[in-house]
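In: How does the following fold in three dimensions:
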Amino acid sequence: MDYAQLKADLLAYSAEIGVDKLRIASAEPFLSLKDRLIEHQEKGYASGFEHPVLEERVDPRLSLPSARTIISIAVAYPTKMKKAPKSIPGARRGVFSRSSWGQDYHTVLNDRLKKLEAFLRERVGETEMVRMVDTGALSDRAVAERAGIGWSAKNTFTITPEFGSFVFLGNLLTSLPFPLDEPLEDLCGSCTKCIDACPTGALVGPGELNAQACLSYQTQTKGFMPDEYREKIGNYLYGWDTCQLVCPYNKGIDSHHHQEMEPDPELCKPLLEPLLSISNRKFKEQFGHMAGSWRGKKPIQRNAIIALAHYKEKSALPKLCELLASDPRPVIRGTAAWAIGKIGGSEKEEKALLKAKETETDQLVQIEIEKGLDLLKKQNGSQ
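Out: Model (predicted):
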């Protein structure tokens, strides 16, 4: 088998099926990554979403014992929304980060990788392969860096020369001895724009992220969001974009190569108030195909409440009082109590908070009610 020719044929085929970049890395263990991951864990920077077995994260052969090479792919996604609806008083809108626009990238990239698998099996017969997209054991970014898809930037994303960092990554472990590609030079240089722009200091150093402090992570948690992050997420419902948007290599980048990735403006920038009463069935129907729905509706609803507080949207106060009084979920009741105080209301809202204080049995919600009352007093005192 001429593996150089097979690689050339694979590259040509990958372009036909919507893969924007394909490179080949060795399947040797990622030894230097192991030390970084251990240090990351010891510092308490891990998100908890990572693959749980450290050895499997750094040794491809624990996922595929016969692995010799890893096919690394990149698929570019859009950064600008056409005909984006405006957020106006009385009709405030939230926003999903660009990584959640269009169809869930796990689905899209798995489709591309399945087609690459089928192509290779047709050419070489039965051969062992394992697909990975984000949720696999290996670090997609470490593989992409080794393969020469791009370099690992200070914001922890992979920057490609062609598409900036606005790419989704996937891997295909194979037992085939393809010729390898070379890594790219790191061109971040002395630039620290992403680190400087991080609103929480989550980028603690070049390429080092405290995931616990990252606003993207915070939007995906299910409990109460700490106060210091509520003040900073603005109207984001899922994810975060700032550390990519400020990157010079992303200036002017807007890739509209794939129909599946195109954003539906009404879903990617949805009205906030309807989200507060959306049913599980309706949420799955509308948002279930998006990457940002993976944690379910509760984090999205909590973030929508915080966004309404960010806007100080007084028209939302009746709905927030309703949630405070009757929602069965403590996180929603408590966040609504805080938001009422943040927005500022009249005697009616104060009564709602005081009534909830009398009947509420959850201690954490009681704390949020106290915050709401204190905020309300400050708001009314300053008027």
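
In: alpha carbons only for contacts and neighbour counts from here, please
Out: Fine.

In: other SSEs contacting whichever strand or helix holds residue 298?
Out: Element membership for residue 298 (DSSP states H and E) is helix 297-311. On a contact count with 3 or more CA pairs under 8 Å, 6 or more residues apart in numbering; DSSP states H and E, helix 297-311 meets helix 215-220, strand 236-238, helix 272-275, helix 330-343.

In: And for residue 369, nearest residue in space, chain neighbours not counted?
Out: Excluding its sequence neighbours, the residue lying closest to residue 369 (CA to CA, 6 or more residues apart in numbering) is residue 337, at 5.1 Å.

In: my read: the one you found touches residue 354, true?
Out: No: in this structure, residue 337 is not within contact of residue 354 by CA atoms under 8 Å, at 10.2 Å.

In: Any idea how many residues pack against the residue nearest to residue 369?
Out: Neighbour count for residue 337, taken as other CA atoms under 10 Å: 31.

In: now the angle between helix 330-343 and the helix holding residue 298, please.
Out: 10 degrees (axes from the mean of the first three to the mean of the last three CA atoms, to 10 degrees).

In: Could you point out the helix or strand that follows helix 297-311?
Out: Following helix 297-311 in sequence order, the next helix or strand is helix 317-326 (DSSP H and E).

In: Show residues contacting that next one.
Out: By CA atoms under 8 Å, 6 or more residues apart in numbering, the surrounding residues in contact with helix 317-326 are 273, 276, 305, 332-334, 336-337, 339-340, 343, 345, 349, 352-353, 356.

In: how much space is there between residue 193 and residue 244?
Out: Distance, residue 193 to residue 244, using CA to CA, to the nearest Å: 10 Å.

In: More neighbours: those two, which one.
Out: residue 244 (21 against 17).

In: Next secondary structure after the helix or strand hosting the more buried one?
Out: Assigning secondary structure by DSSP H and E places residue 244 in helix 242-245. Remark: after helix 242-245, the chain's next helix or strand is helix 265-268, criterion DSSP H and E.

In: For that next one, buried residues please.
Out: Residues of helix 265-268 classed as buried under the neighbour-count rule (16 or more other CA atoms under 10 Å) are 265, 267-268.

In: Repeat that for stretch 374-383.
Out: Buried residues in stretch 374-383 (16+ other CA under 10 Å): 375-376, 379.

In: In helices only, show me the residues you listed.
Out: Judged by DSSP state H, the subset of the buried residues of stretch 374-383 located in helices is 375-376, 379.

In: what about the closest residue in space to residue 304 that isn't next to it in sequence, how many residues close to it?
Out: Sequence neighbours aside, residue 272 is the residue nearest to residue 304 in space, at 5.6 Å (criterion: CA to CA, 6+ apart). Residue 272 has 25 neighbouring residues, counting by other CA under 10 Å.

In: any idea how far residue 272 lies from residue 217?
Out: As judged by CA to CA, residue 272 and residue 217 stand 20 Å apart.

In: Then residue 371?
Out: Per CA to CA, residue 371 is found 24 Å from residue 217.

In: Of the two, which one has the most company?
Out: Ranked by neighbour count (other CA under 10 Å), residue 371 and residue 217 place residue 371 first, with 20 against 17.

In: My read is that that one contacts residue 341, right?
Out: Yes: between residue 371 and residue 341 there is a contact at 7.3 Å, judged by CA under 8 Å.

In: To compare with the earlier structure, here is another sequence to fold:
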Amino acid sequence: MKAYIDSEYMIEQLKMLLNTPSPSGYCGLIMSKLQEEVRRLGYTMTITNKGNGLISIPGADGSRTTALSAHVDTLGAMVRSIKEKGTLRMTYVGGYMMGSIENEYCVVHTRDGRTYDGTILTTKPSVHVFPDARELKREDAHMEVRLDELVGSKNDVEALGIRVGDFISFDPRLQVKQNGFIKSRHLDDKASVAAILGLLKLLCDQQLVPAVNVVILISTYEEVGHGAASLPEGIDELIAVDMGAMGDDLTATERQVSICAKDSSGPYDYRMTSKLIALAESQEIDYAVDIYPQYGSDASAALKGGADIRAALIGPAVHASHSMERTHVDAIVGTTALLTAYLLDPAER
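Out: Just a heads-up that it's a prediction; the model follows:
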């Protein structure tokens, strides 16, 4: 099945996703683009009251439903306050190290639709001036946005239309290498969304019918913990498609599909996880099984929200998650291949 997966299509869609700002809570534009692409593939994506996307695909057995989830929201920030000198203090959106965004370019998005470029710096950004510049703790109180505008006061900034609560997105710094490596911010979880688009294209191009009904949920609040906290009625099982963690004693490489047996919310469903492992082996999909010690997914949110479902977690392995991330096209293709094998398999799970 991997031979029919259009990797070039997925990379092009990944570029579109990564270059569209979408910090948690600011996903209107990217959901509109995604809705149009899904329509072009021959499917319909409806938008829920919360802002998530839902795609329904009838299966051969209409008595069971498997859901897939991936999230399009990313890390980011918001304007916490405007300083008297004309810089902006930030507040986190999502969980990351402040040091990982130091010296990053960013964009401020006003509520009336204007955008302003800036740079995220410490409050003591020069070693030529501040003797403790190196030792300064990287935390939100010591970080600020320097706007690329002629501003020198709070009044100057407010005259631009910038207000407390405006969103701040980070430059993804996307690079696609000839050897297949893809490095960018926000591969968590836009690499998985690209894998799901590849799945939809494969189902459409090959006229494949899933073994059971399929519901695909694209969530917009995963990075803040409640993306898939509520699910449509009638879902029996959910596969969260999210980036695979790497590092320490975890075994996955960037070219592999990572199958998570347990994360901080507890073990994933034994039967589903075992089936995914068996399918990866029978389909010769390169994979690793790992434990993610400090991680939660949309499946975690659904279970904590009270959903009576079985749940599993897979995705392309990503190095340096929530920092300057990197994966490989092989991992994205492998994720699509494993999802396809699972959805086409008629065996009772």
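
In: TM between them?
Out: Superposed pair, TM-score by TM-score structural alignment, normalised by the length of the second structure: 0.23. Supporting alignment: 135 aligned residues with a CA RMSD of 7.0 Å.

In: just checking, the residue nearest to residue 304 of the first structure touches residue 306?
Out: No: at 10.0 Å, residue 272 of the first structure does not count as touching residue 306 under the criterion of CA under 8 Å.

In: quick one, strands of the stretch 201-349 of the second structure?
Out: Shown for the stretch 201-349 of the second structure, the strands assigned by DSSP state E, counting those that start in this stretch span residues 212-219, 237-241, 257-263, 266-267, 287-291, 310-316, 325-328.

In: Minimum distance to residue 276 of the second structure: which of the ones you listed has it?
Out: For the strands of the stretch 201-349 of the second structure, the distance to residue 276 of the second structure is smallest for strand 257-263, at 7.8 Å, taking CA to CA.

In: Report the angle between that closest one and strand 237-241.
Out: The directions of strand 257-263 of the second structure and strand 237-241 differ by 120 degrees, with the same axes, to 10 degrees as the criterion.

In: Just the angle for strand 257-263 of the second structure relative to strand 287-291, thanks.
Out: For strand 257-263 of the second structure against strand 287-291, the angle by the same axes, to 10 degrees is 20 degrees.

In: for strand 257-263 of the second structure, packing partners?
Out: Packing partners of strand 257-263 of the second structure (3+ CA pairs under 8 Å, 6+ apart): helix 270-282, strand 287-291, strand 310-316, helix 329-344.

In: If you count contacts, what does the last one end up packed against?
Out: Packing contacts for helix 329-344 of the second structure, counted by 3+ CA pairs under 8 Å, 6+ apart, involve helix 7-18, helix 187-205, strand 212-219, strand 257-263, helix 270-282, strand 310-316.

In: correct me, but residue 259 of the second structure touches residue 290?
Out: Yes: the pair residue 259 of the second structure and residue 290 qualifies as a contact (CA under 8 Å) at a distance of 6.3 Å.

In: and the helix or strand in which residue 12 of the first structure is found, which residues are buried?
Out: Element membership for residue 12 of the first structure, per DSSP H and E: helix 3-16. Within helix 3-16 of the first structure, the residues scored as buried using 16+ other CA under 10 Å are 6-7, 10-11, 14.

In: any chance of those in CSV, plus distance to residue 229 of the first structure?
Out: CSV is the format used below for the buried residues of helix 3-16 of the first structure (distance: CA to CA, whole Å):
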residue, distance to residue 229 of the first structure
6, 50
7, 47
10, 45
11, 44
14, 41
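
In: Looking at these, which is nearest residue 110 of the first structure?
Out: Nearest member of the buried residues of helix 3-16 of the first structure to residue 110 of the first structure, counting by CA to CA, is residue 14, at 13.0 Å.

In: In TSV: the helices and strands packed on helix 297-311 of the first structure, plus distance to residue 229 of the first structure.
Out: Output for those, formatted as TSV (distance: least, CA to CA, whole Å):
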stretch	distance to residue 229 of the first structure
helix 215-220	7
strand 236-238	11
helix 272-275	19
helix 330-343	13
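
In: of all those, which lies closest to residue 105 of the first structure?
Out: Within these, the stretch nearest residue 105 of the first structure is strand 236-238; the backing value is 14.7 Å (CA to CA).

In: State the distance from the residue lying closest to residue 356 of the first structure once chain neighbours are set aside to residue 352 of the first structure.
Out: Distances taken as CA to CA, 6+ apart put residue 325 closest to residue 356 of the first structure, at 6.4 Å, once the chain neighbours are dropped. Separation of residue 325 of the first structure from residue 352 of the first structure (CA to CA): 8 Å.

In: what's near enough to touch the closest residue to residue 314 of the second structure other than its chain neighbours?
Out: Distances taken as CA to CA, 6+ apart place residue 259 nearest to residue 314 of the second structure, at 4.5 Å, with adjacent residues excluded. The contact partners of residue 259 of the second structure, by CA under 8 Å, 6+ apart, come to 244, 273, 276-277, 287-290, 313-315.

In: again, only using 7 Å
Out: For residue 259 of the second structure, the contact set (CA atoms under 7 Å, 6 or more residues apart in numbering) comprises 288-290, 313-315.

In: can you pick the most crowded of those?
Out: Compared across these, residue 315 has the highest neighbour count, 32 neighbours, by other CA under 10 Å.

In: That residue contacts residue 192, correct?
Out: Yes: here residue 315 of the second structure reaches residue 192: they are 6.4 Å apart, a contact under CA atoms under 7 Å.

In: Minimum distance to residue 201 of the second structure: which of the helices and strands packed on strand 257-263 of the second structure has it?
Out: helix 329-344 (10.4 Å).

In: hmm, back to that, any chance of the contacts of residue 259 of the second structure in a markdown table, plus distance to residue 183 of the second structure?
Out: Shown next, in a markdown table, are those (distance: CA to CA, whole Å):
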| residue | distance to residue 183 of the second structure |
| --- | --- |
| 288 | 21 |
| 289 | 23 |
| 290 | 22 |
| 313 | 22 |
| 314 | 20 |
| 315 | 16 |
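
In: so which of those comes closest to residue 299 of the second structure?
Out: Nearest to residue 299 of the second structure, judged by CA to CA, of the contacts of residue 259 of the second structure is residue 313 at 7.5 Å.

In: Distance of that closest one relative to residue 338 of the second structure?
Out: Separation of residue 313 of the second structure from residue 338 of the second structure (CA to CA): 12 Å.

In: re the thing from before, between the contacts of residue 259 of the second structure, which is closest to residue 62 of the second structure?
Out: Among the contacts of residue 259 of the second structure, residue 313 lies closest to residue 62 of the second structure (CA to CA), at 23.4 Å.

In: What sits closest to the closest one if chain neighbours are left out?
Out: Residue 313 of the second structure's closest residue in space is residue 240 (CA to CA, 6+ apart), at 4.7 Å.

In: Was I right to think that neighbour contacts residue 68?
Out: Yes: look at residue 240 of the second structure against residue 68 with CA under 7 Å: they come within range, at 5.8 Å.
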